[in-house]
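In: Requesting a structural model of the entry that follows:
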Amino acid sequence: MTVTGIITAIVIGAIIGALARLLLSGKQPIGILLTIIVGIVAALIGTAIARGVGVATTAGVDWIELVFQIGLAVIGVAAVAAFQRRGHRGVRR
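Out: Have a look, this model is predicted:
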């Protein structure tokens, strides 16, 4: 993977993760770095699913692939937020 590919993955991951956080209601107790990581993973898995289904090679914007990516990011952010909340519940302050 080239430097340009890595930077592109980070930017797309940040956008996908941010969109996922916007679509979820309430406050998610996760940081921006974790949001970007969830977004990158969701983008990669969403692309793989779109290719498997046969919709990743459409002309123009791949809207179906984007829906897969954002949907997976929403699930990922919700799962990480739930895990973070459960982990903080046992901490006494």
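
In: From here on, just use CA atoms for contacts and neighbour counts.
Out: Will do.

In: Go ahead and flag the most central residue of the chain.
Out: In the chain, the C-alpha nearest the mean C-alpha coordinate belongs to Gly39, at 2.4 Å (C-alpha atoms, centre = their mean).

In: mind listing what's buried in the strand or helix carrying Val38?
Out: Per DSSP states H and E, Val38 falls inside helix 32-53. The neighbour-count check on helix 32-53 (16 or more other C-alpha atoms under 10 Å) flags 35-43, 45-50 as buried.

In: same check, this time on stretch 10-26
Out: For stretch 10-26, the neighbour count (16+ other C-alpha under 10 Å) marks 10, 12-21 as buried.

In: Could you also give me the structure for this second sequence? I'd like to compare it with the first:
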Amino acid sequence: MTVTGIITAIVIGAIIGALGRLVLPGKQPIGLLLTIGVGIVAALLGTALAQSVGVATTDGIDWIELVFQIGLAAIGVALVAGFRRRGTRTHH
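Out: This is a model prediction of the structure:
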């Protein structure tokens, strides 16, 4: 993977991760790096999902693929936030 490819993945991951966080209610206790990581994974999985159902090769913006990616990012952010909340509880 080239430097340009890595930078592109980070930028797209940040955008998809941020959009995934926006569709969730409330505040999620995860940082920027986790958001980007979740976004990158969601973008890759969303693209694979779109290709598997045959909607990844449309003209213009692939809206269905984008919905898959954002939905997966929202699920990923919710899972990570849930694990982080569970790990920060104090037991008395």
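
In: For the two chains, what TM-score is obtained?
Out: Remark: TM-score between the superposed chains equals 0.96 [TM-score structural alignment, normalised by the length of structure 2]; 92 aligned residues with a C-alpha RMSD of 1.2 Å.

In: what number of residues lie near Ala59 of structure 1?
Out: The local packing of Ala59 of structure 1 (other C-alpha atoms under 10 Å) involves 7 other residues.

In: Out of the buried residues of stretch 10-26 of structure 1, list just those in strands.
Out: Among those, none falls in strands (DSSP state E).

In: Of all pairs in the residues you listed, which one is the farthest apart?
Out: Ile10 and Arg21 (16.2 Å; C-alpha to C-alpha).

In: With structure 1 overlaid, how far apart is stretch 75-87 of structure 2 on average?
Out: Once fitted to structure 1, stretch 75-87 of structure 2 is off its aligned match by 0.2 Å on average (mean C-alpha distance after the TM-score superposition for structure 1).

In: Next, the buried residues of that stretch.
Out: Per 16+ other C-alpha under 10 Å, stretch 75-87 of structure 2 contains these buried residues: 75-78, 80-81.

In: got the angle for the helix or strand following the helix holding Val38 of structure 1 vs helix 32-53?
Out: With elements assigned by DSSP H and E, the helix or strand that comes after helix 32-53 of structure 1 is helix 63-89. Relative orientation of helix 63-89 of structure 1 and helix 32-53, computed by axes from the mean of the first three to the mean of the last three C-alpha atoms, to 10 degrees: 140 degrees.
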